[in-house]
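1. next come a sequence and a model predicted from it.
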Amino acid sequence: MPSYLYFFFAAAVLIVGYTIYSRVIDKIFGPDPNNPTPATTMADGVDFVKMPPLKLFLIQLLNIAGIGPIFGPILGALYGPWALVWIVAGSIFAGGVHDYFSGMLSARSGGRSIPDVVGENLGYFFKQFMRVFSVVLLLLVGVVFVTAPAGMLTSLSNEFLTNLFNLPAETAAKTVMLGWVVVIFLYYFLATLLPIDKIIGPIYPIFAIILLIMAVGVLGGLIVKGYEFYPGAAFVNQHPKGIPLWPLMFVTIACGALSGFHATQSPMVARCIPDEKCGRSVFYGAMIAEGLIALIWATAGMTFFYSPENGTSAVQGLFNFLAANNDNPGAFVNHISIALLGPIGGILAILGVVVLPITSGDTAFRAARLTIADTVGLSQKKNINRLFVAIPLFAVGIALTNVDFTIIWRYFGFANQALATVVLWTAAAYVVRTGSKLHWLISIPATFMTSVCMAFIAYSPIGFGLSFDYASKVGIGGAIAALVIFLLFGNKFRANPVKKPKPTSQEF
């Protein structure tokens, strides 16, 4: 049997899982096609703009994806085929559920941002915590996706501009870097302020299609050029440095399996869906599409560098390549794209490692604007009100570009999955509030991710640095405690049954 059929088996499980399980989740939520969505009841021509489902699917895919389902799975491939299992199972039972509920609960509550959705279901404390937590997280994403693509663009254009203006190399590098930072910030500012159908609406579907073409092209190149898929794969931890698979792999591979960042993006699209019935394909469907992309890149990582003549396994070859390139997955994207697809691959690689992070940064700033506006109750229909929020937001963002993010950014993986865990508990609480006993389909993934997050922060050097055994006990004990508390609060949730949608700040 051709080895690539293993990939198609995993992809088929992902698609069948969507076909069956997303309908189960959809039925639990109970979408009502007659229930008017915020795009209808609160249309403002800026953030609440009705769009067709296919366009929204592509916008949502790029909103939640960017480079996430590329870089994370490449690094996750170092753990071996367990990465594929997590991508498939995570996308179906955790990521798809998380994205669906974060989008649909926002739509049901008048398009509110995720902190208000969490607060409505888990209470005032979580609401206030999430308001601060999500804005900080979005600012980190936005700023890093200014400096990172600016650095890549500088390396691509520095030599040309140095010769053009006859500048010393060091001076030119700083000048070019500053220039790209300014250009990207200007674009982010426009994308944050302008109506969603003016920039994001027209260009995001195009780049989402490019993201898909890039992934399919890499897969096709591996097949056409006769690569053996997953050589030497075994269901053991294959990481060359012996880094524990649990809980670290579940934090390394976030986008492509489960990512809290998605919950900050879904409300933007929730404000644009034409009816509730399209939520399954838009929110859950985009997560599954991202899972397929992640599956391809994890497969590439476990396949491309196999060298039997040198006695080098594919995973070891990937590890050696990353070590020689400062652990930068972007270098792998560039290398494999050109090797498999030639000049076209080079163009796709540039788009992948430069343009795609930019499409995450702009929506991060936009989501931060919406979250802050919802917090202070300020309508965003008028230009002056959007400027009132955006100007100080970008002032902070610009200031943060001068900060060394090396240490702070190490916490992003943990913060991202902690956010996903809170949103899963929120969805479980909502289901209890509807009177359904099927919260287990959500509270079990929430319990698992609670264990992952607590074990990670207990074990990691950025946390408490405990031994693996102690960290595992902390993770398991913390997860059990969280589930017990959730079940004890069941009566409190049921005492606050689901109510009709409330207006957002846009109606104040």
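-> Perfect, I can see it now.
2. for the rest of this, base every contact and every neighbour count on C-alpha atoms.
-> Noted.
3. and residue 421, that one's in a strand?
-> No: assigned with DSSP: H, G, I helix; E, B strand; the rest coil, residue 421 falls outside any strand and is helix.
4. I'd like the distance between it and residue 198.
-> 33 Å (CA to CA, to the nearest Å).
5. more crowded one of those two?
-> Using other CA atoms under 10 Å, the more surrounded residue of residue 421 and residue 198 is residue 421, with 27 against 13.
6. correct me, but the more buried one touches residue 450?
-> Yes: Residue 421 is in contact with residue 450 according to CA atoms under 8 Å; the separation is 6.2 Å.
7. tell me how far residue 161 lies from residue 7.
-> 44 Å.
8. and residue 42, by the same measure?
-> Distance of residue 42 to residue 7, computed by CA to CA: 44 Å.
9. residue 289 sits in which helix or strand?
-> Applying DSSP states H and E as the criterion places residue 289 in helix 285-301.
10. and that helix, what other elements does it pack with?
-> With contacts taken as 3 or more CA pairs under 8 Å, 6 or more residues apart in numbering; DSSP states H and E, helix 285-301 sits against helix 4-29, helix 53-64, helix 68-76, helix 82-90, helix 96-108, helix 200-224, helix 314-324.
11. would you reformat the ones you listed as JSON lines and include distance to residue 261 and mean neighbour count?
-> Shown next, in JSON lines, are the helices and strands packed on helix 285-301 (distance: least, CA to CA, whole Å; neighbours: other CA atoms under 10 Å):
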{"stretch": "helix 4-29", "distance to residue 261": "20", "mean neighbour count": "16"}
{"stretch": "helix 53-64", "distance to residue 261": "7", "mean neighbour count": "24"}
{"stretch": "helix 68-76", "distance to residue 261": "10", "mean neighbour count": "26"}
{"stretch": "helix 82-90", "distance to residue 261": "15", "mean neighbour count": "23"}
{"stretch": "helix 96-108", "distance to residue 261": "10", "mean neighbour count": "29"}
{"stretch": "helix 200-224", "distance to residue 261": "17", "mean neighbour count": "18"}
{"stretch": "helix 314-324", "distance to residue 261": "25", "mean neighbour count": "19"}
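12. included below, for side-by-side comparison, is a second structure:
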Amino acid sequence: MNSFVLLLISAIVFFIAYVTYGAYLSKKWGIDPSRKTPAHTINDGVDYVPAKAPVLLGHHFSSIAGAGPIVGPISAAIFGWVPVFLWIIVGSIFFGGVHDMGALFASVRHEGKSLGEVIGVTVGKNGKKLFAIFAWLTLLLVVAAFANIVADTFVSVPEAATASVLFIAVAIVFGFFVYRRGVSLGIGSVIGVALLLLSIYLGTLFPLQLGKTAWLFILLAYIFIASVTPVWILLQPRDYLNSFLLYAMLIGGFIGVIFMRPTLQLAPVTSFTIGKATLFPMLFVTVACGAISGFHSLVGSGTTAKQVDNEKDVRLIGYGSMLIEGILAVLAIVTAGYIAGDKLTELLNNGGPVNVFSSGVGNFMTSFGLPFATGKSFVALAISAFALTSLDTATRLARFIFQEFFDTSGEGQPSPMTNRYVSTLITVALGGGLAFKGWQSIWPLFGSANQLLAALALLALGIWLKKSGREYKMAIIPMVFMFAVTLVALIQLMIANLGNILLLLLSVALFILAIVLIIQSQKAFKEIDSVAKE
């Protein structure tokens, strides 16, 4: 199979889906451009800050992408490229796109608060508390997994480490001048991108070489600071500038595939069972962010919903970002399919899926004259930038959820746990503790918890849509499938981790929380039906 044909098919299908199904969702859910968003009605200058659509698209996409759509599809390639490709296409359009756009829209209609708050309104206070616990535990796994991925990338490609550090400084300067000194977004973007390219060049001259343990401690300190600072200082500007990295990487990879037209060497389909892994449910758990991810609902209903300038932007940011991520996931499976064989195994053993992707896309870029080393370093920088974005966004989201859980507004003295410094410190400490176990041991549990969170988000969305009199079946059908996938996967993980007490306890806790939430949600559905009959 020719890689270019595969990429072209996915791009055309995703564009048609955005124009048709995305518009259908907007109409059925009643998106209203004339309605003021929480970014305007609350606007606190810290978390609630209106952002122009291109800026927010950059933040949201950079936050949800991370390394997930690269690590997931390449890891799932053991089942062959056909099942992975089909799930990316179907999942992005009918599962992930609905999930992401719905979570963002529901949050915008609930003062930019998390899905836990939406569940509190539709299911009840206990449901809200249980969902908050589940989401917070999942975010600890996100922090642990992505801290490892970034640290590994910095160790294997020290040029990316230097560039990333310099890029953070560039983003702070960009944010200050654009948001506090009135520099236009266009001029700021040109200068910001130029400084970004300079950062990449300086990275090649002065690679920052540190051990993995040192990088983990540095990253944990960084995400603590990034989580408590106002979004305009770092989050918005860095994520916006990050988006240019992504677009350049995607365009470079796409053009490279056009020129090179590599043939996929990986088998279309291998076997239903590979080792101890079975295609169902592990394919749908492993691909994760490349098709649907519960983490996306936390981003949409966490940082993104607080920055939406106009409801008309919800389709572009929610649904559109998922489809772009689908393209990235297809490019990832193309790199694995092109390399294949012993070379694929060698790259996986020395740097993991990120090394596979960086090498593959870097090789594609040689077709239009870019040196392999430069292309590989650029791709590694882009991936580490996305993973770093997901890392500090996850920390901020965990802080939001932690604060909401202990929020006793109107019920007496505020709890010290609602303090953003205290809640962030607890999150970073626990997530950091898990991080030192390594991403390989965390990723299977993260994948299951993440996809189960997606099922719960779709459940919350379905209840809210039904209760508010909107069409809701587009959320219920994918929800049922995701519950079937993830509950089976968690049972398999419990059996596989009988000797690992920590991961076993986390698996059991997530499974029990999910079952209790399902039972409570069923009661909520019945109450809605009984009220409708009356």
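-> Alright, I've got the coordinates. Everything quoted here is computed from the prediction, not taken from an experiment.
13. on that earlier part again, relative to residue 442 of structure 1, which of the helices and strands packed on helix 285-301 of structure 1 is closest?
-> Nearest to residue 442 of structure 1 among those is helix 96-108 (7.4 Å), distances taken as CA to CA.
14. following the closest one, which helix or strand comes up?
-> Helix 96-108 of structure 1 is succeeded, C-terminally, by helix 114-122 (DSSP H and E).
15. mean deviation of that next one from structure 2?
-> Once fitted to structure 2, helix 114-122 of structure 1 is off its aligned match by 2.4 Å on average (mean CA distance after the TM-score superposition for structure 1).
16. give me the stretch of structure 2 that that helix matches.
-> Per TM-score structural alignment, the counterpart of helix 114-122 of structure 1 in structure 2 is residues 115-123.
17. got the buried residues for that stretch?
-> 115, 116, 117, 118, 119, 120, 122, 123 (16 or more other CA atoms under 10 Å).
18. of those, which is the nearest to residue 427 of structure 2?
-> Closest to residue 427 of structure 2, out of all of the buried residues of stretch 115-123 of structure 2 and judged by CA to CA, is residue 116, at 17.6 Å.
19. distance of the closest residue to the closest one other than its chain neighbours relative to residue 185 of structure 2?
-> Spatially, and ignoring its direct neighbours in sequence, residue 116 of structure 2 is nearest to residue 128 (4.8 Å; CA to CA, 6 or more residues apart in numbering). Distance of residue 128 of structure 2 to residue 185 of structure 2, given as CA to CA: 39 Å.
20. give me the more crowded residue out of those two.
-> Neighbour comparison, residue 128 of structure 2 and residue 185: the larger count goes to residue 128, with 23 against 18 (by other CA under 10 Å).
21. angle of the host helix or strand of the more buried one against helix 68-76?
-> For residue 128 of structure 2, the host element (DSSP H and E) is helix 125-156. Angle, helix 125-156 of structure 2 to helix 68-76, by axes from the mean of the first three to the mean of the last three CA atoms, to 10 degrees: 80 degrees.
22. what residues of helix 125-156 of structure 2 count as buried?
-> For helix 125-156 of structure 2, by 16+ other CA under 10 Å, it's 127-156.
23. counting contacts, what elements does that helix pack onto?
-> Against helix 125-156 of structure 2 (3+ CA pairs under 8 Å, 6+ apart) you get helix 115-122, helix 158-180, helix 212-228, helix 372-405, helix 420-435, helix 439-467, helix 501-533.
24. closest one to residue 29 of structure 2 among those helices?
-> helix 439-467 (7.8 Å).
25. relative to helix 501-533, how tilted is that closest one?
-> 10 degrees.
26. average distance between the helix or strand just after helix 439-467 of structure 2 and structure 1?
-> With elements assigned by DSSP H and E, the helix or strand that comes after helix 439-467 of structure 2 is helix 473-496. Compared with structure 1 after fitting, helix 473-496 of structure 2 deviates on average by 2.3 Å (mean CA distance after the TM-score superposition for structure 1).
27. what sits up against helix 473-496 of structure 2?
-> 94-95, 98-99, 280-282, 284-285, 444-445, 448-449, 451-452, 454-456, 458-459, 461-462, 504, 507-508, 511 (CA atoms under 8 Å, 6 or more residues apart in numbering).
28. can you rerun that using 6 Å?
-> 95, 281, 448, 452, 455, 458, 462, 504 (CA atoms under 6 Å, 6 or more residues apart in numbering).
29. now swap in stretch 240-255 of structure 2 and tell me
-> 55, 58, 59, 361, 382.
30. so which of those comes closest to residue 78 of structure 2?
-> Distances from residue 78 of structure 2 to these, taken by CA to CA, are shortest for residue 361, at 19.7 Å.
31. how about that closest one, what's its match in structure 1?
-> For residue 361 of structure 2, the residue aligned by TM-score structural alignment is residue 337.
32. now that match: how far from residue 330 of structure 1?
-> According to CA to CA, residue 337 of structure 1 and residue 330 of structure 1 sit 11 Å apart.
33. now residue 429 of structure 1
-> 39 Å.
34. who has more neighbours out of these two?
-> Remark: of residue 429 of structure 1 and residue 330, residue 429 carries more neighbours, 25 against 20, as counted by other CA under 10 Å.
35. about what we covered before: the helix holding residue 128 of structure 2: how far from the chain's middle?
-> 11 Å (CA atoms, centre = their mean, to the nearest Å).
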